[in-house]
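> predicted coordinates and the sequence they were generated for:
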Amino acid sequence: MSAGIVWALNKDSLGPWELYVPVKDLLGIYEKLYGREVITENVIVDCSHIQFLEMYGEMLAVSKLYPSYSTKSPFLVEQFQEYFLGGLDDMAFWSTNIYHLTSFMLENGTSDCNLPENPLFIACGGQQNHTQGSKMQKNDFHRNLTTSLTENIDRNINYTERGVFFSVNSWTPDSMSFIYKALERNVRTMFIGGSQLSQKHISSPLASYFLSFPYARLGWAMTSADLNQDGYGDLVVGAPGYSRPGHIHIGRVYLIYGNDLGLPPVDLDLDKEAHRILEGFQPSGRFGSALAVLDFNMDGVPDLAVGAPSVGSEQLTYKGAVYVYFGSKQGRMSSSPNITISCQDIYCNLGWTLLAADVNGDSEPDLVIGSPFAPGGGKQKGIVAAFYSGPSLSDKEKLNVEAANWTVRGEEDFAWFGYSLHGVTVDNRTLLLVGSPTWKNASRLGRLLHIRDEKKSLGRVYGYFPPNGQSWFTIAGDKAMGKLGTSLSSGHVLMNGTLTQVLLVGAPTRDDVSKMAFLTMTLHQGGATRMYALTSDLQPPLLSTFSGDRRFSRFGGVLHLSDLDDDGVDEIMVAAPLRIADVTSGLIGGEDGRVYVYNGKETTLGDMTGKCKSWVTPCPEEKVKCSIKSYTLLGKDP
């Protein structure tokens, strides 16, 4: 029932589990919209009650069902929120869009509107949606669902003059939570010796930069550079989910300037206190999803590139765009984009990832764009394209990715080639690394014969020495659904006393085996990270591995190497954004996330997290220099 958008659920004012549905108002809306009676009061009440029970069931049990669904379909749970076509964010935009269209039709009639069978394709005011697939296939699955369910449940419904209240008893979740907490305490005491936190934990930040608006996704993308040319590093933060009334998910980018003391060491509401704010201007464009800083027009001043991969969502094309803002000699960034880079393919999602790296060998960074969902000659094969920096770009206002200076494409349908990008200098040449986390090992013969024994989402990493478009080497995952190549980073660590240039590759959904005393269990999607030596050899040798210690923790979802203590050796930082302290694997929920920081001087060959002092393996926390812990998700989506 699409009219559910006008429901009001307020746990604070209505009680613990109550919902009010304005039945009379909904009947009036339907009658005014269609000019006749198309639905009865009983149907609204029955359908609303079923949806209320489903919502209550989700609040109560989804965290318990997560392991089952995640194991069977990682894509379904990983992309549930942000998938560009049909994810929760996309549906939120379309719910709002349809609401505005409905209001328009109520006020002005339907004579100026196209009303196809699927309401997603409604267009008014001369607009037309030409996207294929405007017909929705009918089925009878839910035809008798209302009658069968409402006849077999004990309904708690209170009728008012204009609507109904639904409610359920609140003792059930409280009782279950008590049982789970008691179980978790016993298991922790038995195998870990209590719940005391390690002294290496850091849980209090020096400062927090925040927004007052919910769901903005502040921190989805970040980079740093001296944008105002005062000699100090500045911070650039993307918030692709930023919305304001009437403008859903337009996105914002915030600039925070540093000084001789570094970044401001105080809490900041960036909407009020950021030094500069750039805002997207396309409905649901998700401006700020990716960021890169480079001197694109080679005038000696840094420029800022911003990805908006869902531009075109209003027309259901999702072509995406990349906007380049030129810097100035006065240290100010342009307030509007100087260059717009677009894509002609539907579902191109241009601007999902951005990177500044020297592609043509002139020692100047060029703009590299990854579009993992682009067709690429098939279905979501993905493309990576590069535009060379140069003075001639000062006169350009529009560029097309089809005319890029350098382009490579994925090998397989749904390989998501370009999901991650990383550039590093090896032997005075730029090594461009491209992640393809959903690559599978299907052979050409297997594809022709439709053989189903391939391993899906193994993941693969491609290494290029551009402008050569042929990969120099590839690294493939070893376990189905592991998604090797989701994250990439590089740096220098000490290996057996020798300073070694290394590559970190994350496989955050890789399964592993955990041992707890005499018990053995599978850590579904606990995650792993591999460390390779970077040389000019054809195949980088594997040096070390790291593994997570919780199911579904996504260990290795984000990777970074940086010299934090200025000793000439990089620290290894590995994020596990869904890691929980609960050793019963999520019975009581509450992801707190974890970032592990390993000393680059203490790396060893082999399994870094397998040799443990406790009864539990793997033990990623035993060898850390420190770990950063919070009661919100760390290392990924804010």
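All right, it came through fine. Numbering: from 1, shown residues only.

> going forward, measure contacts and count neighbours with C-alpha atoms only.
Noted.

> distance between the ends of stretch 223-235?
Terminal residues of stretch 223-235 are spaced 6 Å apart (C-alpha to C-alpha, to the nearest Å).

> what does it contact?
222, 236-237, 255-260, 262-263, 291-293, 302-303, 327, 330-333 (C-alpha atoms under 8 Å, 6 or more residues apart in numbering).

> what about residue 262, how many residues nearby?
11 (other C-alpha atoms under 10 Å).

> okay, one more to line up with it:
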Amino acid sequence: MRYLRVISIGLGFLLPMVLGCGMTTHEQITQRAISWFVDDGHHDAAVNPASIEHYRSLMTEHWSYVLGGSFFPDWTAALYIRQKGPTFSKKRRERLEAFMFGIISHDVADILWHGHNNKQEGFIRAISLGSMDGHYDAAHSLVDRGAETVLRHGRDANPSLRRWSMPEDDIRAIYQAMGIDLKAKAEGRPLDSLYYCFHRGFVAAQGIELIGSEVFPLYAAQSPVLVEQIENYYRGGVTDMMGWIPHCWKELMRWINTDMELPYGKSFCELVVEEYGDYKDNWAVSYIDAQPPKINSLVSPHNHPVMDTAALSATQEPISMPEVVVTQDEGGITLSVATGPPPASPATAPSPLARRGLVDHIVYGMDCDALTDRYSSVITLSSSVSYAGLGTAVASGRFGGGNQVNLAVSAPFYKTDTVRGAIFIVRDPRQLQGTTQRDIAQAADQTLLGESVAIPVRFGHSLAVLDYNHDGIDDLVVGVPGDGAQQQTYAGKVLVFLGHSGTGLSTEPDYTIQFDASLNHNTQLGEVLRVADLNGDSRLDLLIGAPSYELQANNTCSSSLAQAGAVFGIYSRPQQTPLLTHPDLHIYAHDPSAYANFGKSLTVDTINGQRTLVVGAPGFKSGPNPLAGKIYGFTLSSIAAPTPQFNIVGTSKFQQLGQ
């Protein structure tokens, strides 16, 4: 075993590396995705409960190799493992497989993050088209760099990120088979291409761990959408990537362990990626005749001015970089921070509450206080399931009739056997008095679960309560905006659980609202739910906001408009059909525009004696001001066609009026 000590290079040099590549983002996503790597019931010879547990254990045991692969810029070939793996020792093969799981995580995330599988809807593309005048490169640069700081700002330092490994001999052999010699030293550099790329990535990642939270405000102020939606944006947000990566890991298991072949033009785990007439996802199949690898660009001169003096001056204290230890063992290389406790954050680093408050202050102009500072008795309901999203939506109603008010709390990413999502019903919240903290799964009297699907569909993302069938008992309406995620239609649906006298809610949905193909254009039905009297019968009806709806070309627009948005109305009535495929009301902006997100917020009120529907479009661009926002008012005197009554337009950049 051979040891080498390398002193880290200067901070001003390393930051462009990490912020240009976004590797700590990939590491965080990989780490989260493992918790969702579970058996979804779709079994074959390569994918079954035993094999999934095997690879979970393998990744845990060789975690530093998974992290090294999560940074690595190129797809590695399953074909190499098939051909050479039988001759390897168990340890060598497992390390290579762990590294490859990390690589797949990196590239699946990139497909979604960059919108390679959808030219308008990927997270970076949405930010570029919605708030940066379509300048993709500028948005790409901002999001890759900014995401590092946003995610670092929201968490404590992570000691598990302080060690990376790479199966060096095997990676060199794969590149050699592609006709690429990585041993050549770049001019003026003491290390060859492979060493240089891996070293600079690791050292730069440690830089983000040290100061990422400090420079967060600089990047957060450039895009409110980055801060607000990085976690839950439906095509390329963190939770979307967390859902797809385990699904694609199972496809990788089939590639490694069977003779399965992928015909040209067929996608890898449903992620179709066609660029310049080629399919990027087929690079996983064979490294022969592959496109030039990304490592070439990573070792070329870096042309992006990533972090300027303003960013560096955001750190309030001198930063001391740790020493890095390089270990070579059995054909592998490991980089780790020298032994000792993780480097402490600067003394001025804020507490988690203060960090959350900084986000709210930057995005909303609001301040943040602890509940315990305002109330003498606070009951905390929590979940033991990581990343469940508990509290995404909360509603109350008399689901059993009578006077007892029940509480409904959603957790759209709650995991049982799979990531189904859940809604917890507490029939008498008063029973929780006298306690300070409870696991909601134990406190709940009833739990509604979503379907078992490969890609999470966000069951319970939104909730609403009304008497849907006019029987005098409250019913629970549940939004499932991610329905169709695996098919990449993102049509969404809305489910209605009826309340019953004395017993409460049905255990399965009684009604489904799922529009037909004419209205399914990234609709994400169920993203926003509200109730109001729409038809003047003094009973509550259902309002559905679809801010992501893609408006198709018609008389008002010459081409389709991504995320123009729409609002749909469903009347409550004594007789309802089990499957509703058309709404009673369609409402669109009279001046639709892409990424306006019409329908993001909704309410009905009486204005000047008339029932008025008020709709927010926070993404509306006003003149030179992106995300200025706009509010629309519609009178509901004409049931068939609500009439535009007034508009209020935002006057400044990023005002997001109507949010």
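Yep, it's here. A quick note: this is a predicted structure, and the numbers were derived from the prediction, not measured.

> and the longest helix for the second structure?
helix 90-114 (DSSP state H).

> quick one: the equivalent of residue 64 of the first structure over in the second structure from residue 362 of the second structure, how far?
In the second structure, the residue paired with residue 64 of the first structure is residue 214, using TM-score structural alignment. Distance from residue 214 of the second structure to residue 362 of the second structure, counting by C-alpha to C-alpha: 14 Å.

> swap in residue 145 of the second structure?
On the measure of C-alpha to C-alpha, residue 145 of the second structure and residue 362 of the second structure end up 18 Å apart.

> got it, and residue 513 of the second structure?
Taking C-alpha to C-alpha, one finds residue 513 of the second structure at 37 Å from residue 362 of the second structure.

> residue 253 of the second structure too?
43 Å.

> which residue of the two possesses the greater neighbour count?
residue 253 (19 against 15).

> residue 63 of the second structure against residue 96, yeah?
No - at 11.5 Å, residue 63 of the second structure does not count as touching residue 96 under the criterion of C-alpha atoms under 8 Å.

> who's more crowded, the two?
Set side by side, residue 63 of the second structure and residue 96 show more neighbours around residue 96, with 25 against 22, by other C-alpha under 10 Å.

> which residue, other than its chain neighbours, is closest to that one?
Leaving out its chain neighbours, the residue that sits closest to residue 96 of the second structure by C-alpha to C-alpha, 6 or more residues apart in numbering is residue 167, at 5.9 Å.

> quick check: the gap between the one you found and residue 79 of the second structure.
16 Å.

> residue 221 of the first structure contacts residue 252, correct?
No - taking contacts as C-alpha under 8 Å, residue 221 of the first structure lies outside contact range of residue 252: 10.9 Å.

> need the overlap of contacts for these two.
Common neighbours of residue 221 of the first structure and residue 252 (C-alpha under 8 Å, 6+ apart) are 238, 239, 288.

> just give me the match in the second structure for residue 365 of the first structure.
Matched to the second structure by TM-score structural alignment, residue 365 of the first structure sits across from residue 540.

> correct me, but its match touches residue 569?
No - Residue 540 of the second structure is not in contact with residue 569 according to C-alpha under 8 Å; the separation is 11.0 Å.

> and residue 324 of the first structure, helix, strand or coil?
strand (DSSP: H, G, I helix; E, B strand; the rest coil).

> that one - how many residues pack around it?
Residues near residue 324 of the first structure, counting by other C-alpha under 10 Å, number 25.

> now do residue 123 of the first structure
18.

> same check on residue 587 of the second structure?
18.

> and what of the one 10 residues further on?
For residue 597 of the second structure, the number of neighbouring residues by other C-alpha under 10 Å comes to 31.

> which residues touch it?
Neighbours of residue 597 of the second structure in contact, by C-alpha under 8 Å, 6+ apart: 546-549, 563-566, 616-620.

> most neighbours among the shared contacts of residue 221 and residue 252 of the first structure, which one?
residue 288 (36 neighbours).

> residue 253 is in contact with that one, correct?
Yes - applying C-alpha under 8 Å, one finds residue 288 of the first structure in contact with residue 253, separated by 5.6 Å.

> shared neighbours of these two, which are they?
With C-alpha under 8 Å, 6+ apart, residue 288 of the first structure and residue 253 have common neighbours 237, 238, 239, 240.

> wait, a helix at the second one?
It refers to residue 238 of the first structure. No - counting by three-state DSSP, residue 238 of the first structure is not found in a helix; it is strand.

> please list all residues in contact with it.
Per C-alpha under 8 Å, 6+ apart, neighbours of residue 238 of the first structure: 217-222, 251-254, 287-291.

> could you check which of residue 221 and residue 252 of the first structure is surrounded by more residues?
residue 252 (26 against 23).

> what about the strands in the stretch 401-550 of the second structure?
Remark: strands assigned in the stretch 401-550 of the second structure by DSSP state E, counting those that start in this stretch are 406-411, 422-426, 437-439, 446-449, 462-466, 475-480, 493-497, 499-500, 504-505, 511-513, 528-532, 541-546.

> one more: the stretch 401-550 of the first structure?
With DSSP E, counting those that start in this stretch as the criterion, the stretch 401-550 of the first structure has strands spanning 406-409, 420-426, 429-436, 460-464, 473-476, 487-495, 498-507, 512-516, 519-523, 528-533, 542-547.

> dump the ones you listed to a markdown table, plus distance to residue 156 of the first structure.
Putting the strands of the stretch 401-550 of the first structure into a markdown table (distance: least, C-alpha to C-alpha, whole Å) gives the following:
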| stretch | distance to residue 156 of the first structure |
| --- | --- |
| strand 406-409 | 57 |
| strand 420-426 | 50 |
| strand 429-436 | 51 |
| strand 460-464 | 53 |
| strand 473-476 | 55 |
| strand 487-495 | 49 |
| strand 498-507 | 47 |
| strand 512-516 | 45 |
| strand 519-523 | 41 |
| strand 528-533 | 48 |
| strand 542-547 | 48 |
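
> I appreciate the help and will end here.
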